[in-house]
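> Just the structure for this:
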Amino acid sequence: MNNEAIGGDWGSARQVASPNCDARPTNEVSLLLVHAISLPPGQFSGGAIEALFTNQLIPDEHPFFAEIAHLRVSAHFLIRRDGQCVQFVDTDQRAWHAGRSRWWDRRQHGWRTALNDFSVGIELEGDDITPFTQAQYQTLVAATHWLMSRYPLLDRSRITSHAHVAPLRKTDPGPAFDWAYFYQQLGPKSLL
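Have a look, this model is predicted:
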């Protein structure tokens, strides 16, 4: 894989610009949030996720789309079931993925909100109950290595789920995501 970057663009990802982003208030990137998404729910492939993140979702194409077409959301990356990666937002910019959430920052000994300000969001195409693919784990590990090499404050202890930071509203990536396997594939702490 080509891991070269231009700005905060990962060279291994296909670039599709989302308008749903803005400047980070600081240069700090110190948290990675793992999400899962499928549109319509439980269905994989197709262009609906890209359409949502680029404000082009057509409400009449599915009843669920009518409920969400007004949303202005994005993530930095989407990893498809086949492992292909799409980047919507430069990682030096703020994507709109975390929503109302909070996270206990051990380094600052306190709760932090406004997580989009300092996090990178990676969406895995999937849902809470369908196992994620080997190809997705491989791409997630490669993207995580790239992010850790780019942002020194980001380490293994600062990778978490959307469900962890918004437990009353979110469940993703859910029990189908194998955290132990992901960390095993990520490699020993000493190598990062």
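> from here on, contacts and neighbour counts on C-alpha atoms
Fine.
> tell me which element the residue nearest the centre of the chain is part of?
Geometric centre of the chain, nearest residue: residue 122, 1.4 Å, by CA atoms, centre = their mean. Assigned by DSSP states H and E, residue 122 falls within strand 119-125.
> ranges for the helices of this protein?
48-53, 63-68, 134-150, 162-165, 179-186 (DSSP state H).
> one more to put side by side:
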Amino acid sequence: MKVIDHKISEARWLASPNFNERPSGAPINMLVVHNISLPPKQFDNSYIEDFFCNRLDCSAHPYFEEIKDLQVSAHVLIKRSGEMVQFVPFNQRAWHAGVSEFSGETNCNDFSIGVELEGTDDIPYTEQQYYALSQLTLCLCEQYPHLTQERIVGHCNIAPQRKTDPGPSFDWSYFKQLLKKLPS
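Down below sits the predicted model:
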């Protein structure tokens, strides 16, 4: 796995319009782990991709009416199968964190990479997702030297009053063990 022109070689590319420039000189120094499922707790469909690309058919499910006006994205989505889809180049600012703060720094989108896991707070993630996330993380840490394992956080860590993801179903200990076991 390699980063080429700020895109991950193993990912399917699907351009989102929901991004903009990072502030000049902002180092990429954080990875934020999220979860998403559309509709909630339903997997293996194209709704997340459609949502991040502003083409979600809001008549397809009643929940979609609640999110129809949102414009969000992540850099990468890791599906239940482990497949990766990239929406925004890493050198651009994806719109994933919202109002956020970490160690006194606000606007975490300015300096972070957002990775969405197809899942929920309370349904276990798949082995394939942990493997893909750990490979991706190691690759990103190698490519972007300011990104260290100490700055890999959940959305819940940067927006604790608003967000709970990746939730209790995400096994941080197991994920960190995988980071140590995989060759860098």
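> What are the boundaries of the strands in structure 1?
5-6, 9-10, 14-15, 21-23, 31-37, 77-79, 85-87, 93-95, 103-105, 110-112, 119-125, 159-161 (DSSP state E).
> corresponding residues in structure 2 for the third one?
Spelled out, that is strand 14-15 of structure 1. Residues 12-13 of structure 2 are where strand 14-15 of structure 1 aligns, with TM-score structural alignment as the criterion.
> which residues are contacting that stretch?
84-87 (CA atoms under 8 Å, 6 or more residues apart in numbering).
> Which among the helices of structure 1 is found nearest to residue 173 of structure 1?
Ranking the helices of structure 1 by proximity to residue 173 of structure 1 (CA to CA) places helix 162-165 first, at 7.0 Å.
> Average separation of the closest one from the aligned part of structure 2, please.
Superposing on structure 2 and averaging over aligned pairs (mean CA distance after the TM-score superposition for structure 1), helix 162-165 of structure 1 comes out at 0.7 Å.
> who's in contact with that helix?
33-35, 98, 101-103, 169-174.
> ok, the residues you listed vs residue 23 of structure 1, which is closest?
Distances from residue 23 of structure 1 to the contacts of helix 162-165 of structure 1, taken by CA to CA, are shortest for residue 98, at 15.4 Å.
> For the residue of structure 2 positioned farthest from its centre, give its distance to residue 43 of structure 2.
Distance from the C-alpha centroid of structure 2, by CA atoms, centre = their mean, peaks at residue 59 (25.9 Å). Using CA to CA, to the nearest Å, residue 59 of structure 2 is found at 18 Å from residue 43 of structure 2.
> Same check on residue 116 of structure 2?
13 Å.
> Can you lay out the contacts of stretch 12-13 of structure 2 as JSON lines showing neighbour count?
Formatted as JSON lines, the contacts of stretch 12-13 of structure 2 follow (neighbours: other CA atoms under 10 Å):
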{"residue": "84", "neighbour count": "24"}
{"residue": "85", "neighbour count": "22"}
{"residue": "86", "neighbour count": "24"}
{"residue": "87", "neighbour count": "25"}
